[in-house]
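J.: sharing a model that was predicted from the sequence below.
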Amino acid sequence: MFYEILAEDMSFDQKMEEIAKVLPQILRYPEKASARILFGPYSYKSPVFKQGKYQISSSNIPKNEEKSHALWLELFYKDLSLKNNYEPFTSDEKQKLDFIAKILSVFIDKEIEAKKVRY
């Protein structure tokens, strides 16, 4: 799903917006989740974005960027009621989010290199 979006013939911003839309699907309750991707001064959000009480995030700094352009992926649950002290996110979900952050960092590096070659 993520690889397909990155391979599409669309702008960088459009790709980030599409990924923000589908990112909640890695969670157990995607219908109660929203996502945000932060990259430097840019923010890409899933539809009907709402920060919730429960949050999981992952960050990565692309090789060709400065710390001010760190990549952050954030997932939030809104209106989630937990029973029996269950954790809102599983370790598997965290691993998936970390993996996607790494994929996006590699993609950003390749985009930056391609721009350097063109100019």
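T.: Great, that's in hand. Numbers count the residues shown, from 1 in each chain.
J.: from here on, just use CA atoms for contacts and neighbour counts.
T.: Fine.
J.: beyond the helix or strand that residue 34 is a member of, next helix or strand please.
T.: In this assignment (DSSP states H and E), residue 34 forms part of strand 33-39. Per DSSP H and E, the first helix or strand lying C-terminal to strand 33-39 is strand 42-45.
J.: against that first model, consider the following:
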Amino acid sequence: MSAMEKLKAQQAKVKEGSPQWMVAEQLMDLCRAEPACAELLDQDLEVEAMSIVEAEKKIKAFADQHEVGNFACVTPADSDRILREFYGLPRRGETTAPGPLALDLADFLG
């Protein structure tokens, strides 16, 4: 099952339009835009502690900490940052570092 399928399965268990449902939408957008993130999410979504419900709790905690009066808001940039930190994904625009280049000098000898 791919990350997208896992997200859709978890999303089907929550109310449409709920904060948890929106987390799944944001993560699916991220997977479409950054396939490398989809590979990382695919592994994380197997773990209950890494579900969309748990991810939404991190966003809610941020909103609660930044509440002014009775109003709390989380910007798209903040939610993106929180989700990337929660799932250990690279920041937007960063790529995961490629592994070391393996060279065998024998390849160059005739």
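T.: On my side now, so go ahead. Note that the coordinates shown come from a computational prediction; the quantities given were computed from them, not determined experimentally.
J.: can you give me the TM-score here?
T.: In this superposition the chains share a TM-score of 0.28, using TM-score structural alignment, normalised by the length of structure 2; 54 aligned residues with a C-alpha RMSD of 4.4 Å.
J.: list the helices and strands the strand holding residue 34 of structure 1 packs on?
T.: With contacts defined as 3 or more C-alpha pairs under 8 Å, 6 or more residues apart in numbering; DSSP states H and E, the packing partners of strand 33-39 of structure 1 are helix 12-22, strand 42-45, strand 71-77.
J.: now do 10 Å
T.: The contact analysis (3 or more C-alpha pairs under 10 Å, 6 or more residues apart in numbering; DSSP states H and E) places strand 33-39 of structure 1 against helix 12-22, strand 42-45, strand 54-60, strand 71-77.
J.: nearest to residue 34 of structure 1, out of the ones you listed?
T.: Residue 34 of structure 1 sits nearest to strand 71-77 of all those, at 5.3 Å, using C-alpha to C-alpha.
J.: pull out the buried positions in the closest one.
T.: For strand 71-77 of structure 1, burial by neighbour count (16 or more other C-alpha atoms under 10 Å) applies to 71, 72, 73, 74, 75, 76, 77.
J.: with respect to residue 17 of structure 1, which of those residues is nearest?
T.: The closest of those to residue 17 of structure 1 turns out to be residue 73 (C-alpha to C-alpha; 12.1 Å).
J.: which residue, other than its chain neighbours, is closest to the closest one?
T.: The shortest distance from residue 73 of structure 1 to any non-neighbouring residue, by C-alpha to C-alpha, 6 or more residues apart in numbering, is to residue 37 (4.7 Å).
J.: fine by me, we can end here.
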